[in-house]
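Q: The following block contains a protein sequence and its predicted model.
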Amino acid sequence: MNNNSYSNSYKEAGVDVTAGYKAVELMKQYVGRTVTKGVIDGIGGFGGLFELDMTGINKPVLVSGTDGVGTKIKIAFLLDKHDTVGIDCVAMCVNDIICCGAKPQFFLDYIACGRNIPEKIASIVSGVAEGCVQAGCALVGGETAEHPGLMPEEEYDLAGFSVGIVDKDKILDPTTQKAGDVMIAIKSSGVHSNGFSLVRKVFDVNEENLAKHYDELGTTLGEALLTPTRIYVKAIMSLLDAVKVKSISHITGGGFYENIPRALPKGISAQIKRSDVQVLPIFDLIAKTGNIPERDMFNTFNMGVGMTVVVDKADADAAIAAIKAAGEDAYVLGELVDSDMGVIIC
């Protein structure tokens, strides 16, 4: 901790720089869990240093991704539980990066808060570190900014940024997809980090409602909603080693109808039988409670499908086996057909 840096005048204006130093000291134990062989120096410098391992990579291409957690953070505020939203933040970035076949290398976070409470900031970072461990990438730096007057003292926002690497010759090529290819679903853990503005409206979210237990969920509403986003890095890396993958989609905001077409070539659509979608109970509860039309549900939420993967029909069984061996659950979701509709749910 820097004992020579303090300003009473700045503190009286709402910014306590010494709280920032304490937060850094508290979070170091969590950051240390994420260190990989590419990390050159610890946190605290002006930039995070990382040496890329180029073994087996002939034409390196860097892939970047950035995202936040969205209004799911409101659930964390109400439950006063801050050690899981960091996992969501990492997941939203690294799950995008792997869609082109890249392996995440490092991550940085950005926390803006009304008041820097070191223990709370450290708790948030503990989740970020856990997400990095799950993704196999290093937390090489970040920023905590105290913004008095911009937001309430007890609130914060969280965003992140990640960089991955892929050999240019191994970047996934969606144009190789054709009618008859199989689309595989990798299951989600719940709502993940999308659609929470609608979720909060549906349940009129407050502390009392979040504490309500639902038999169909097997838990309270708050616990179900705060379940962290799955991180699929290890499963996808294993899958890429096992079979030829043609495309990957991360099912985030916009649900099936927005995200699946992003990885399809022109003239090809994904045809999915509604009865084949293994919808999680939380989505049935949202639809029922909010009287939300089914199409809106599929155009807002992941519905139990965190990622979709397209492979040749002959590789479907091997692909599912590889995903399951890596700890995720997967099943055949549908197939590709000649069409310009993007997604056909029938």
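A: Cool, the structure landed.
Q: CA atoms for contacts and neighbours, from now on please.
A: OK.
Q: So which elements touch the biggest helix by length in the chain?
A: In terms of residue count, the longest helix belonging to the chain (DSSP state H) is helix 118-135. Applying 3 or more Cα pairs under 8 Å, 6 or more residues apart in numbering; DSSP states H and E, we find helix 118-135 packed against helix 17-31, helix 85-97, strand 103-113, strand 138-146, helix 233-242.
Q: how about the ones you listed, which one is nearest Glu153?
A: Glu153 sits nearest to strand 103-113 of all those, at 7.0 Å, using Cα to Cα.
Q: next, the one to line up against it:
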Amino acid sequence: MSEQPGLSYAAAGVDIDAAHQAMKGVAAMVRSTATPDTLSELGSFGGLYRVPRDAKQPVLVASTDGVGTKLKVAFMAGRHGTVGEDLVNHCVNDILVQGAKPLFFLDYVGVGKLEPGVVEELVSGVARGCRANGCALLGGETAEMPDMYTAGEYDLAGTIVGMVEEDRVLDGRAIRPGDAIVAVASNGLHTNGYSLARRIVFDRMGLGVDDAFPEEEGSVADVLLRVHKSYLRSLYPLIEAGRIRGLAHITGGGLVDNVPRILPDGAAARFDLSSWTVPSVFRVLRREGGVARDEMFRAFNMGVGMAAVVPAPDADAVVRDLAAAGETAWIAGEIVPGARDVILSGE
């Protein structure tokens, strides 16, 4: 019987040298996100971060999420530089709704085989998102796992940790019937609804990523890969000033499932659908997919990225201040007596 050659990790599909080379490429990006409270360098077993010295009663707020099947569009288009921003901004918004500012972020990339430049593109987006939101990219993990992922595909996830003073936690308890709901516009699908959107666009409509998207400027890839917005810069000053009683990030489940998460017992949210024009991307998806209205409002954000509950007398001023901060905002509804649900009216 002939002897078989000895095996190596590289022969089994894991190239440690390629991983080291990729990490050299991202080191400068990671360093560019450091804040004064970052205490460790890339390569440590764990990231070190000091709780800000001026904190009085700090409460840490943490959240973990992924980009979901939006990644499938990135694979098809060969564009990997924006999904990292999607990830950071989504997580920033998720802790912002509880009044927290981000401190640091950790990312995870799982791939079947490390492709030259792809990890660097992914991390460049994460680092760009961290810099824009003032948080440190404290560390992360890149795992090469043959046979776990289809060639050319990867998964991307991350964890954010932020801080809020205990007496400033937003938990919705201050919400009362009579309060106004101010909607803050999204710029597209953000990171939700892509399983349905892909079925409509690629299967029903037969479009490719380089084709023009109907009623929109740009290609299918341009429209579907728009970066999920961060609302930190525009909303945090209002939170600090105590002008927001509750805040909902409109992600998977849409207005219908996300707004009730912040409502106290005895309160419901009524949205006036005539108060805004649903963006064309959602109108096209609804028409071409034959999707029912209620299904659209559960699968997609329908043009609302954040819903802020504010005292009615301050609603107009909040809208003006958000506009001055560069947002499109409007009074979209009100809090009414009810059973912690959402009422869609006016269409």
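A: Okay, I see it. A quick note: this is a predicted structure, and the numbers were derived from the prediction, not measured.
Q: re the thing from before, winner for burial among the helices and strands packed on helix 118-135 of structure 1?
A: Highest mean neighbour count of these: helix 85-97, a mean of 28 (counted as mean count of other Cα atoms under 10 Å).
Q: Find me the equivalent region of that one in structure 2.
A: Helix 85-97 of structure 1 corresponds to residues 83-95 in structure 2, going by TM-score structural alignment.
Q: Next, the contact list for the residue nearest to the spatial centre of structure 2, please.
A: For structure 2, His90 is the residue whose C-alpha lies nearest the centre (Cα atoms, centre = their mean; 1.7 Å). His90 of structure 2 makes contact with 65, 191, 228-230, according to Cα atoms under 8 Å, 6 or more residues apart in numbering.
Q: mean per-residue distance, the longest helix of structure 1 to structure 2?
A: On superposition with structure 2, the mean distance recorded for helix 118-135 of structure 1 (mean Cα distance after the TM-score superposition for structure 1) is 1.0 Å.
Q: can you pull the buried residues of that helix?
A: Buried residues in helix 118-135 of structure 1, counted by 16 or more other Cα atoms under 10 Å: 118, 120-135.
Q: before we move on, the earlier item: for the contacts of His90 of structure 2, which entry has the maximal number of neighbours?
A: Neighbour counts for these (other Cα atoms under 10 Å) peak at Thr191, which has 27 neighbours.
Q: Spatially, and excluding backbone neighbours, which residue is closest to the counterpart of that residue in structure 1.
A: Using TM-score structural alignment, the partner of Thr191 of structure 2 in structure 1 is Ser193. Nearest residue to Ser193 of structure 1, sequence neighbours excluded (Cα to Cα, 6 or more residues apart in numbering): Val69, at 5.8 Å.
Q: just checking, that neighbour touches Asp88?
A: Yes: counting by Cα atoms under 8 Å, Val69 of structure 1 touches Asp88, with 6.2 Å between them.
Q: Which neighbours do these two have in common?
A: Common neighbours of Val69 of structure 1 and Asp88 (criterion: Cα under 8 Å, 6+ apart): Ser193.
Q: Kindly reformat the contacts of His90 of structure 2 as JSON lines containing distance to Ile250 of structure 2 and secondary structure.
A: Below are the contacts of His90 of structure 2 laid out as JSON lines (distance: Cα to Cα, whole Å; DSSP: H, G, I helix; E, B strand; the rest coil):
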{"residue": "Asp65", "distance to Ile250 of structure 2": "14", "secondary structure": "strand"}
{"residue": "Thr191", "distance to Ile250 of structure 2": "10", "secondary structure": "coil"}
{"residue": "His228", "distance to Ile250 of structure 2": "11", "secondary structure": "coil"}
{"residue": "Lys229", "distance to Ile250 of structure 2": "11", "secondary structure": "coil"}
{"residue": "Ser230", "distance to Ile250 of structure 2": "12", "secondary structure": "coil"}
